[in-house]
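Enquirer: prediction below, plus the sequence it came from.
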Amino acid sequence: MRTLAVLPSRFQATRFPGKPLAPIAGRPMIQWVFEAARRAPGVDRVVVATDDDRIALAVRGFGGEAVMTDPALPSGTDRTAAALEALGESFDCVLNIQGDEPAMHPETVAAVVALMRDQPDLPMGTAACPFASPDELFNPNAVKVVVDDRKRALYFSRSPIPYLRNSSVFEPDFRPWMKPEQLAHFKRHLGLYAYRPDTLKAFTRLAPHPLEQLEMLEQLRALAAGIPIGVAETPYLSLGVDVPGDVAAAEALLRERGLAR
């Protein structure tokens, strides 16, 4: 299976302009994501899809490959599809790894690639990891996913799902009584997607779905259209950087793994 990893990366992020070039432990954020993708077993080529010459210059400066895409594209998925078309090569699987995930682990990327390789009928894949503590369940930026017995996504939400009906888990003082086995039912979605090329093209032609617009979660467009999404489980947390205040947590996670000082 020939796999392309695309890292969508735009300069004009509303809450964090210039985010891909923000220094994370001494390197541009996008470099961390690029190097993680390049180290992942099963990935054949890695490119950054960007709309800004400054990002492209930085990527080429650390030895990476950049593909210029239209600034008007509405999402990272559209940018991923545009990069695939611009390359003009044949791939069996296309990864969309969000460029603001500096702590994305190569083994997480590899797990998603393996999922797509082992299930050739699967049109889409993604990844999820455990929650470290009950407090994280109430962070709307920590997206939750519920899966079926085949490890395929049933739903994604910013709210804590599943709901524990016979528990005080959603009361303000629930934390001292939550059992570890209850926390294990919650899975944290990570910012990584895999597509078959035809699925990627079909997805970008779909109109945004009302559920997607309510939760601001693009993957709900696929589920609403009946596109199955397999979920690879990984032990490795990856933290998205949305605002400057998120940098410290990402650096701490990289230090914990011995990748940064």
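Expert: That came through fine.
Enquirer: use CA for all of it now, contacts and neighbours both
Expert: OK.
Enquirer: can you list the residue ranges for helices in the chain?
Expert: 29-39, 53-61, 76-87, 106-118, 180-183, 197-205, 210-215, 219-224, 247-256 (DSSP state H).
Enquirer: for the last one, buried residues please.
Expert: Which is helix 247-256. Under the neighbour-count criterion of 16 or more other CA atoms under 10 Å, helix 247-256 has 247, 250-254 buried.
Enquirer: name the nearest of the residues you listed relative to residue 39.
Expert: Nearest to residue 39 among the buried residues of helix 247-256: residue 254, at 15.4 Å, using CA to CA.
Enquirer: I figured that closest one hits residue 239, correct?
Expert: No - under the criterion of CA atoms under 8 Å, residue 254 makes no contact with residue 239, lying 10.1 Å away.
Enquirer: what touches both of these two?
Expert: residue 103 (CA atoms under 8 Å, 6 or more residues apart in numbering).
Enquirer: just put the buried residues of helix 247-256 in JSON lines and tack on distance to residue 200.
Expert: JSON lines is the format used below for these (distance: CA to CA, whole Å):
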{"residue": "247", "distance to residue 200": "31"}
{"residue": "250", "distance to residue 200": "29"}
{"residue": "251", "distance to residue 200": "32"}
{"residue": "252", "distance to residue 200": "34"}
{"residue": "253", "distance to residue 200": "31"}
{"residue": "254", "distance to residue 200": "31"}
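Enquirer: use this one as the comparison:
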Amino acid sequence: MSHVIFIPARYASQRFPGKPLQALTGATGVTKSLIERSWLAARAVSGVDGVYVLTDDERIAEPCRAFGAEVLMTPDTCRNGTERCAAAVPLLDEEPDIVVNLQGDAPLTPPHYVEALVAAMTADPDIVMATPVLRTDRDHLEKLRADRKANRVGGTTAVFAASRDALYFSKEVLPFYDNAPDDAVPVFHHVGCYAYRPSALRQYAALPEGRLERREGLEQLRFLEHGVPVRCVEVEARGRSFWELNNPSDVPLIEDIMKREGIA
């Protein structure tokens, strides 16, 4: 099956304007932008037929072309990355079987997370959309809870059924955890990466924005609000740390992880 990776990137973020161009210094002291590091993460995924940056702003497009990325210019009316992916599919010469949306603020996404999504959708043709979830350990959970206590919009958690289809995604830490022991119901960090069939993207673009989607600021909730199942694929850390760049305060955290894990 053919699959491509799209990296949606917009300049006009309300919480962090110009975020894709944020400089990040790696283990060797080399500084690269957030969007370039996300592009490098996408290129490390095996079996990919193409990696494209999607944007509506030349302030992002120009530096992306400079470091070698293929750029697809999408409308400035796209309200989120999934709408941007839907707009980009018709710009390709051939429609792929699977479209992966690797968020431009997640340069620490390991290749095997994306590969797990593609494998799940290849094995089960009934899955129209899939997303990775990572079981938190105590340290990871405390980082999520610290963001909420500080009233920062940070990581997202996922709750899913026995079928592995999502029940809900939230910026709150769900399920309620308090001081539960480590063997209690686990908290899963939703990794900001999606895989869709093109038909699901077309359906999404035709649906109205959902109330929960708008309240949480989570694009995937539009699928759930309209009865479209989202399969959660549990992935393993394999010694890698995961965190997204949601706020300026995440920059030193991500740089520390890159240095600790030897990411150049």
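Expert: That came through, no problem. All figures in this text were calculated on a predicted structure; none of them were measured in a lab.
Enquirer: among the helices of structure 1, which is nearest residue 145 of structure 1?
Expert: Comparing the helices of structure 1 by CA to CA, helix 219-224 comes nearest, at 10.7 Å.
Enquirer: what packs against that closest one?
Expert: Where contact means 3 or more CA pairs under 8 Å, 6 or more residues apart in numbering; DSSP states H and E, helix 219-224 of structure 1 is packed against strand 153-157, helix 210-215.
Enquirer: what comes up buried for that helix?
Expert: By 16+ other CA under 10 Å, the buried positions in helix 219-224 of structure 1 come out as 219-223.
Enquirer: likewise for stretch 28-39 of structure 1?
Expert: Burial within stretch 28-39 of structure 1, assessed by neighbour count using 16+ other CA under 10 Å, is assigned to 28-38.
Enquirer: and that stretch, how far from structure 2 on average?
Expert: For stretch 28-39 of structure 1, the mean distance to aligned residues of structure 2 following superposition is 1.1 Å (mean CA distance after the TM-score superposition for structure 1).
Enquirer: and the helices of structure 1 as JSON lines, adding distance to residue 96 of structure 1?
Expert: JSON lines is the format used below for the helices of structure 1 (distance: least, CA to CA, whole Å):
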{"stretch": "helix 29-39", "distance to residue 96 of structure 1": "10"}
{"stretch": "helix 53-61", "distance to residue 96 of structure 1": "17"}
{"stretch": "helix 76-87", "distance to residue 96 of structure 1": "6"}
{"stretch": "helix 106-118", "distance to residue 96 of structure 1": "10"}
{"stretch": "helix 180-183", "distance to residue 96 of structure 1": "28"}
{"stretch": "helix 197-205", "distance to residue 96 of structure 1": "10"}
{"stretch": "helix 210-215", "distance to residue 96 of structure 1": "18"}
{"stretch": "helix 219-224", "distance to residue 96 of structure 1": "12"}
{"stretch": "helix 247-256", "distance to residue 96 of structure 1": "20"}
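Enquirer: nearest residue to the middle of structure 1?
Expert: Centroid check for structure 1 by CA atoms, centre = their mean gives residue 191 as the closest residue, at 1.2 Å.
Enquirer: measure the closest residue to that residue other than its chain neighbours to residue 32 of structure 1 for me?
Expert: In space, and not counting its chain neighbours, residue 191 of structure 1 is closest to residue 98: 5.8 Å by CA to CA, 6 or more residues apart in numbering. Relative to residue 32 of structure 1, residue 98 of structure 1 is positioned 11 Å away (CA to CA, to the nearest Å).
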